[in-house]
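Asker: what follows is a protein structure lacking sequence information:
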């Protein structure tokens, strides 16, 4: 329920807002450059992302107006809604490029797998905070969190979207390891995870997914097909050298050598145009935002706030790490965007809502439970 407290204004998280605007400003500048077609004006893609960013700022205002503790219950409703959207996507949405991921709302294409990450964090934080086990969680204590993770995981795998499905698994592991586990539980989970990887490689992965992993191990073996993206990304980042080629002066992007330059490989364009110095500056701002999120988790007033803040930071952190490693050739191409930086409405709104919840937790750290 909406509550006004003058202390909330005094405790408003200006640091998080400043870092959000700074990182988003660099992202919009990069999108302007990567989608510029030489016509003298910004592309429709740029304006669409700009409008979504402004709309997401209003969503942040909405989420900081409600005490985050109420999300412990409301999160299950959001989770149920996202599961229904995933089911609808699987059963009724037309296939695009071999996948069923987007629901066309006319003015906006919604990808339900993006808010699925956020809602999973909400329900896992609620579940673990309400069912604390002092001696450490056993396997049977993880049945409910496991089921909550497995439902959207399976629905997203069916689409198929291996990268996002794996992100749900990573979030489950990250949040589960954050709570206290028995060593026997860790051993069983580790063995089960290894068995799932072997089984998935042999029976679940499609041919193109296997080729992506094989290309990661040897991109030069197929330079004109599946290894093309990785090689062009490496060229773009490396050609930036120390200070880059200059804003809108990148050749790999503007000469169309680099595919997906405004989505999954957006940071390759930034590295080419701003060089090592620009990359270090951006990453410093980006990871300071995440470190501030960890600080929010440490100062939260209750266990739910701690787990929720930690989970949201991990949601952004792991996507960022996977994307950055992907464009530098250290991980296979799995279609994970760089949150706040890559073009994509569903990803942007989901990440902005996560930032809003983090600000909410920070602003209410002075209140008693």
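Answerer: Alright, I've got the coordinates. This one's a predicted model, so the numbers in the text were calculated from it and none came from an experiment. Numbers count the residues shown, from 1 in each chain.
Asker: when you work out contacts or count neighbours from here on, use the C-alpha atoms and nothing else.
Answerer: Fine.
Asker: my read: residue 306 touches residue 300, true?
Answerer: Yes. Assessed by C-alpha atoms under 8 Å, residue 306 is found in contact with residue 300 at 5.4 Å.
Asker: please point out which parts of the helix or strand hosting residue 357 sit buried.
Answerer: Following DSSP states H and E, one finds residue 357 within helix 345-363. By 16 or more other C-alpha atoms under 10 Å, the buried positions in helix 345-363 come out as 345-363.
Asker: name the residues that touch stretch 318-328?
Answerer: 167, 170, 230, 233-234, 237, 264-265, 267-268, 331-334, 336-339 (C-alpha atoms under 8 Å, 6 or more residues apart in numbering).
Asker: tell me the angle the longest helix seen in the chain makes with helix 345-363.
Answerer: Of all segments of type helix in the chain, defined using DSSP state H, the longest is helix 266-299. Taking axes from the mean of the first three to the mean of the last three C-alpha atoms, to 10 degrees, helix 266-299 and helix 345-363 form an angle of 30 degrees between their directions.
Asker: so residue 306 and residue 300 - more neighbours on which side?
Answerer: residue 300 (23 against 20; other C-alpha atoms under 10 Å).
Asker: quick one: contacts for that one?
Answerer: Applying C-alpha under 8 Å, 6+ apart to residue 300 gives the contacts 306, 361, 362, 364, 365.
Asker: try 7 Å this time
Answerer: Shown in contact with residue 300 (C-alpha atoms under 7 Å, 6 or more residues apart in numbering): 306, 361, 362, 365.
Asker: presented hereafter is structure B, for comparison with structure A:
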């Protein structure tokens, strides 16, 4: 029973059935449409077979969808309490990767615990969002705008970024850095500081590329600038991706008829370059359909952030949304040759359980912000000072 204006009686919103009804099911439907589109593409590029990708893709999504619903029921104050511990555990696991991590394809990114193999960097994508949201929850507007206290979020972002970049995993390091910066900006950072930082970053890019990046990473950047210089070598990925994109035209070649993917000319067709496969088979219209789904999800997630009564909830939901939007932006730019190939998949469309898990945990947090949007998170306990 509710009071006038649609507000529940005190304590009524804590009932599980009320929480369940408060979940945004339209948002859930959009996620199902994106994951379903990914399953169809994986079915197509496997030669009209559910194996080896489409069946696992749908199974993982189903399990993570249930997990998202469960996380949506978790009180926002619990997320607030766990923010620093999650960040701390993630940071310790990243340090553990440096010491005892598994090496695969020349990179040390994985940990194996009891037969379970995972990337701690994925935990940090959520940990950074939670920790920064909690920190800024307890910070005054003036301090968030510009003060010595900004050194704390700078360190909170910089530590995991450096550890992940050292693995090396430039794509994930970029995502963590850009997500962290997005939260700092949304928290109220002065525009003068932002402008100064942008100018400094632009100045630092050339020496960073020349003297900091690994040789293969530097080669990727140079290939991005001139992919036609080595079409059968370092520029092969981008060159084949552009062929797939262009050959699809307006309506595409048809479901299961993409020559670049079906004949295995397109590398990583089920993961990093699945969007190029989509463009080849369904053309410009198919790409617009999927991008529209992504756009609506991002808009709805930001709207959920805007209605939260707590600063922590607003920043946490916005941070998760920023991570998701960056996945889409970076992968789309990479596939079109507008950004270097950095191994960032298209979320929920590409095959892969680790990124899907991170995205769905993040959306569980977004839904928790919606379900508990009237919850007042105690102020003054978010600061590390």
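Answerer: Yep, it's here. For clarity, every value in this text was computed on a predicted model and none was experimentally measured.
Asker: let me see the TM-score of these two.
Answerer: TM-score for the superposed chains, counting by TM-score structural alignment, normalised by the length of structure 1: 0.93, backed by 365 aligned residues with a C-alpha RMSD of 2.1 Å.
Asker: hmm, back to that, in terms of secondary structure, what does the longest helix of structure 1 contact?
Answerer: Identification of packing neighbours for helix 266-299 of structure 1 by 3 or more C-alpha pairs under 7 Å, 6 or more residues apart in numbering; DSSP states H and E yields helix 14-35, helix 228-239, helix 303-327, helix 345-363.
Asker: nearest to residue 87 of structure 1, out of those?
Answerer: helix 345-363 (17.2 Å; C-alpha to C-alpha).
Asker: show where that closest one falls in structure 2, residue numbers please.
Answerer: Under the alignment (TM-score structural alignment), helix 345-363 of structure 1 falls on residues 353-371 in structure 2.
Asker: what's residue 115 of structure 1 aligned with over in structure 2?
Answerer: By TM-score structural alignment, residue 115 of structure 1 lines up with residue 123.
Asker: count the neighbours of the residue nearest to that match when sequence neighbours are not counted for me.
Answerer: Leaving aside its chain neighbours, residue 123 of structure 2 sits nearest to residue 90 (5.7 Å; criterion: C-alpha to C-alpha, 6 or more residues apart in numbering). Using other C-alpha under 10 Å as the criterion, residue 90 of structure 2 is surrounded by 23 other residues.
Asker: separation between whatever residue of structure 1 lines up with residue 309 of structure 2 and residue 275 of structure 1?
Answerer: The pairwise alignment with structure 1 assigns residue 309 of structure 2 to residue 301, based on TM-score structural alignment. Here residue 301 of structure 1 is placed at a distance of 41 Å from residue 275 of structure 1 (C-alpha to C-alpha, to the nearest Å).
Asker: which of those two has more neighbours?
Answerer: Taking neighbours as other C-alpha under 10 Å, residue 301 of structure 1 and residue 275 compare with residue 275 leading, 23 against 18.
Asker: quick one, what contacts whatever residue of structure 2 lines up with that one?
Answerer: In structure 2, the residue matched to residue 275 of structure 1 (TM-score structural alignment) is residue 283. Counting by C-alpha under 7 Å, 6+ apart, residue 283 of structure 2 makes contact with 248, 249, 250, 251, 252.
Asker: list the contacts of the residue nearest to residue 283 of structure 2 when sequence neighbours are not counted.
Answerer: Among residues not flanking residue 283 of structure 2 along the chain, residue 252 sits closest, at 3.7 Å (C-alpha to C-alpha, 6+ apart). Counting by C-alpha under 7 Å, 6+ apart, residue 252 of structure 2 touches 279, 280, 281, 282, 283.
Asker: 8 Å instead, please
Answerer: 279, 280, 281, 282, 283, 284, 286 are the contacts of residue 252 of structure 2 under C-alpha under 8 Å, 6+ apart.
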